[in-house]
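Pasted the sequence and its predicted model underneath.
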Amino acid sequence: MLDFLDPIRELNIQSLIIRCLLTMVLSGVIGLQRGRHGRAAGLRTHVLVSLGGALTVMLGLYTTQILGFSSDPLRVGAQVISGIGFLGVGTILVKGDAKITGLTTAAGLWATAAIGMAAGAGFYEGAVIVAALMIITFTIFIKLEIKINRNVKQMYIYIELNQADKASEVVDFLKKQYNYIWVQVIPARSNTPGHIGITSCINIVNHDDAQDKINSISELDGVSFAVESI
């Protein structure tokens, strides 16, 4: 792509140093951004993941170009993309209110591993471009998300049914009409024999919208009452 980079695409000590340094810089910038926002995976985690990805690719290239093996040089590196899942899962947290956090950081770790692999393979342009786009995604797109979602709020509701066999119908209603975020069937809070409860989280626009939805749910067959739950 860029002719002046051709000399350092060869597998030698100079190019190995350049690939590792580039990997550290690109992943370090991403890691710093995540760390500043209090994420569990920060500078060191991103750098280590990216360096590991770079090394596996360089190892694959070494076995084919230097040792003369006929295996796919990227085969080992490809396992990094699959194996990085264990770190990604470690950054995903489910809070007490069922709010899930850490998905962006987990995705960033996965992409950072790919950046390291690209730098390790000598695909410098791709590594730099993707790293730059990731920084844009982390810093600018979050403002866009906030702007789009600023009018959307969440409401937790409790629904008590006097007919247990109506639970599936109520859950289907919540899914089709309100596209619930989560729903759970629990014992009835009133402890009334034959009753069961349903808790759910749905999106609302304002107080009037919340009340309208509660009223609609209360009118369903088998529902004793529905209230906002804290």
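Perfect, I can see it now.

going forward, measure contacts between C-alpha atoms and count neighbours the same way
Fine.

where along this protein do the strands fall?
Counting by DSSP state E, the chain has strands at residues 93-94, 100-101, 153-161, 182-187, 196-204, 223-228.

So for residue 127, which of those strands sits nearest?
strand 100-101 (26.6 Å; Cα to Cα).

how deep is the closest residue in space to residue 186 that isn't next to it in sequence tucked in, by neighbour count?
Nearest residue to residue 186 in three dimensions, chain neighbours excluded: residue 197, at 5.0 Å (Cα to Cα, 6 or more residues apart in numbering). Neighbour count for residue 197, taken as other Cα atoms under 10 Å: 23.

ok, now residue 170?
19.

Likewise for residue 83?
12.

How much space separates it from residue 114?
From residue 83 across to residue 114, the span is 12 Å (Cα to Cα, to the nearest Å).

repeat for residue 213
Separation of residue 213 from residue 114 (Cα to Cα): 45 Å.

Also residue 23?
Remark: distance between residue 23 and residue 114 (Cα to Cα) = 10 Å.

what touches both of those two?
Jointly contacting residue 23 and residue 114 under the rule Cα atoms under 8 Å, 6 or more residues apart in numbering are residue 50.

Compare the two (neighbour count), which wins?
Taking neighbours as other Cα under 10 Å, residue 23 and residue 114 compare with residue 23 leading, 32 against 24.

residues touching the more buried one, list them.
Applying Cα under 8 Å, 6+ apart to residue 23 gives the contacts 47, 50, 51, 54, 115, 116, 119, 120.

any chance of these in JSON lines, plus distance to residue 16 and neighbour count?
Shown next, in JSON lines, are the contacts of residue 23 (distance: Cα to Cα, whole Å; neighbours: other Cα atoms under 10 Å):
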{"residue": "47", "distance to residue 16": "16", "neighbour count": "26"}
{"residue": "50", "distance to residue 16": "14", "neighbour count": "30"}
{"residue": "51", "distance to residue 16": "11", "neighbour count": "26"}
{"residue": "54", "distance to residue 16": "10", "neighbour count": "28"}
{"residue": "115", "distance to residue 16": "15", "neighbour count": "29"}
{"residue": "116", "distance to residue 16": "12", "neighbour count": "34"}
{"residue": "119", "distance to residue 16": "10", "neighbour count": "32"}
{"residue": "120", "distance to residue 16": "8", "neighbour count": "34"}
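
Put this next to the previous one:
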Amino acid sequence: MIIMIIKLTLALLFGLLIGLDRQMKQKQLGMRPSMVICIASCLLTIVSIEAFSKFGGENHPNMDPMRLAAQIVSGVGFIGAGVILRRSNEVISGLTSAALIWSASALGIAIGAGFYKEAICGIVLLIAAVNLIPGLMKLLGWERLNRYDVSLKVVVESNSRMTELIRHIQRNPAPAPASEDRKSTEKAEFKIRHFKIKDLDSNRQRMDLLLSVPNHYYLSEIYYYIKEFDHVLSVEAEQL
């Protein structure tokens, strides 16, 4: 029992390390799916190893009790793939949901094989990985973890100051109200992760941007901040 808990806990911690590395580099695979996949994989491995000693033996030397369970894992993987969406600006969503669907099959296999303690420990760690640990990491104040992505579609008049507009968006955050922590707020910046420009009719152009912004900015602040720029005709903003 203790060894099993240690294995699952180490799987959670190692998945957390991988997820932190990906999330700090603003990649799609973050903390939640990394931890969920690592825990579920560890649980399936434990069940597979223990199932042979539980159901096999000298009387059944060629028995493979996990053969059918392996097909369940593959089949549920296709269901999980169905909830992964590729949105505009190369943004992918649904990774955590897909990982949880796959992990649910691992829990079902563990329960069906009679590994109740392993299943209980697994579901506790899965819930902690999805709901508790990411919030705890953000409370530590790491700036790269306290950001979210915003998709912007900005229609502008054709002009020669496009580069200046892009630099202004990237280097200057929205104005913050005067307060004691104004200095710390002014250090934040909007980072352009993806950029696309397209010609429209009537001498107009559309910019598609993916911005990484600090959590303390509301989407409405960003919308009005971009709206106030010269030559901007319309703005469409979406929080991802």
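It's in. Everything quoted here is computed from the prediction, not taken from an experiment.

Report the TM-score for the pair.
The TM-score (TM-score structural alignment, normalised by the length of the first structure) is 0.43; 156 aligned residues with a Cα RMSD of 5.3 Å.

Any idea how many residues pack against residue 204 of the first structure?
Residue 204 of the first structure has 18 nearby residues by other Cα under 10 Å.

got it, and residue 21 of the first structure?
Residue 21 of the first structure, neighbours per other Cα under 10 Å, totals 14.

what do you get for residue 73 of the second structure?
Neighbours of residue 73 of the second structure under the rule other Cα under 10 Å: 17.

what's the spacing between it and residue 6 of the second structure?
As defined by Cα to Cα, residue 73 of the second structure lies at a distance of 24 Å from residue 6 of the second structure.

And for residue 222 of the second structure?
Between residue 222 of the second structure and residue 6 of the second structure the computed distance is 45 Å (Cα to Cα).

between the two, who's got more neighbours?
Remark: of residue 222 of the second structure and residue 6, residue 222 carries more neighbours, 19 against 11, as counted by other Cα under 10 Å.

After the host helix or strand of that one, which helix or strand is next? Please name it.
In this assignment (DSSP states H and E), residue 222 of the second structure forms part of helix 219-227. Once the chain leaves helix 219-227 of the second structure, the next helix or strand it forms, by DSSP H and E, is strand 232-239.

Now do that next one and helix 219-227, the angle between them.
Angle of strand 232-239 of the second structure versus helix 219-227, following axes from the mean of the first three to the mean of the last three Cα atoms, to 10 degrees, is 160 degrees.

Packing partners of strand 232-239 of the second structure?
Here strand 232-239 of the second structure touches strand 147-157, helix 219-227, going by 3 or more Cα pairs under 8 Å, 6 or more residues apart in numbering; DSSP states H and E.

How about the contacts made by the closest residue to residue 155 of the second structure other than its chain neighbours?
In space, and not counting its chain neighbours, residue 155 of the second structure is closest to residue 206: 4.3 Å by Cα to Cα, 6+ apart. Neighbouring residues of residue 206 of the second structure by Cα under 8 Å, 6+ apart: 153, 154, 155, 156, 197, 198, 199, 200.

so can I have TSV of those residues showing neighbour count?
Below are the contacts of residue 206 of the second structure laid out as TSV (neighbours: other Cα atoms under 10 Å):
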residue	neighbour count
153	17
154	20
155	21
156	21
197	13
198	10
199	13
200	13
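
between these, which is closest to residue 50 of the second structure?
For the contacts of residue 206 of the second structure, the nearest to residue 50 of the second structure is residue 153 (53.9 Å; Cα to Cα).

quick one: the helices in the second structure?
For the second structure, applying DSSP state H gives helices covering 2-24, 31-55, 67-81, 95-112, 116-127, 133-139, 162-171, 182-186, 219-227.

just so I know, which of these lies nearest residue 192 of the second structure?
Shortest distance between residue 192 of the second structure and the helices of the second structure, using Cα to Cα, is found for helix 162-171: 6.1 Å.

what's the angle from that closest one to helix 219-227?
Interaxial angle, helix 162-171 of the second structure versus helix 219-227 (the same axes, to 10 degrees): 150 degrees.

Taking strand 147-157 as reference, get the angle to helix 162-171 of the second structure.
Helix 162-171 of the second structure and strand 147-157 meet at an angle of 160 degrees, taking the same axes, to 10 degrees as the criterion.

and helix 162-171 of the second structure, what other elements does it pack with?
Looks like helix 162-171 of the second structure contacts strand 191-199 (3+ Cα pairs under 8 Å, 6+ apart).

what comes into contact with the strand it packs on?
89, 170, 171, 205, 206, 207, 208, 209, 210, 211, 212, 213.

who wins for most neighbours among these?
When neighbours are counted by other Cα under 10 Å, residue 210 leads the contacts of strand 191-199 of the second structure with 26 neighbours.

wait, that one sits on residue 154?
No - the criterion here is Cα atoms under 8 Å, and residue 210 of the second structure misses it with residue 154 at 11.2 Å.

what about residue 226 of the first structure, neighbour count?
Applying other Cα under 10 Å, we find 22 residues neighbouring residue 226 of the first structure.

check contacts around it.
Residue 226 of the first structure sits next to 157, 158, 159, 160, 214, 215, 217, 218 when contact means Cα under 8 Å, 6+ apart.

Among these, the buried ones, what's the ChimeraX command?
Burial among the contacts of residue 226 of the first structure is assessed by 16 or more other Cα atoms under 10 Å; the matching ChimeraX selection reads:
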select :157,158,159,160,214,217,218
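
Could you work out the most separated pair of the contacts of residue 226 of the first structure?
The span of the contacts of residue 226 of the first structure, defined through Cα to Cα, is set by 160 and 215 at 13.3 Å.

re earlier: of the contacts of residue 206 of the second structure, which is the nearest to residue 68 of the second structure?
Nearest to residue 68 of the second structure among those: residue 153, at 48.5 Å, using Cα to Cα.

Please verify my assumption that the closest one contacts residue 211.
No - between residue 153 of the second structure and residue 211 there is no contact, the gap being 10.9 Å when judged by Cα under 8 Å.

before we move on, back to that, any chance of TSV for the helices of the second structure, columns distance to residue 192 of the second structure?
Formatted as TSV, the helices of the second structure follow (distance: least, Cα to Cα, whole Å):
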stretch	distance to residue 192 of the second structure
helix 2-24	15
helix 31-55	22
helix 67-81	28
helix 95-112	23
helix 116-127	33
helix 133-139	22
helix 162-171	6
helix 182-186	17
helix 219-227	13
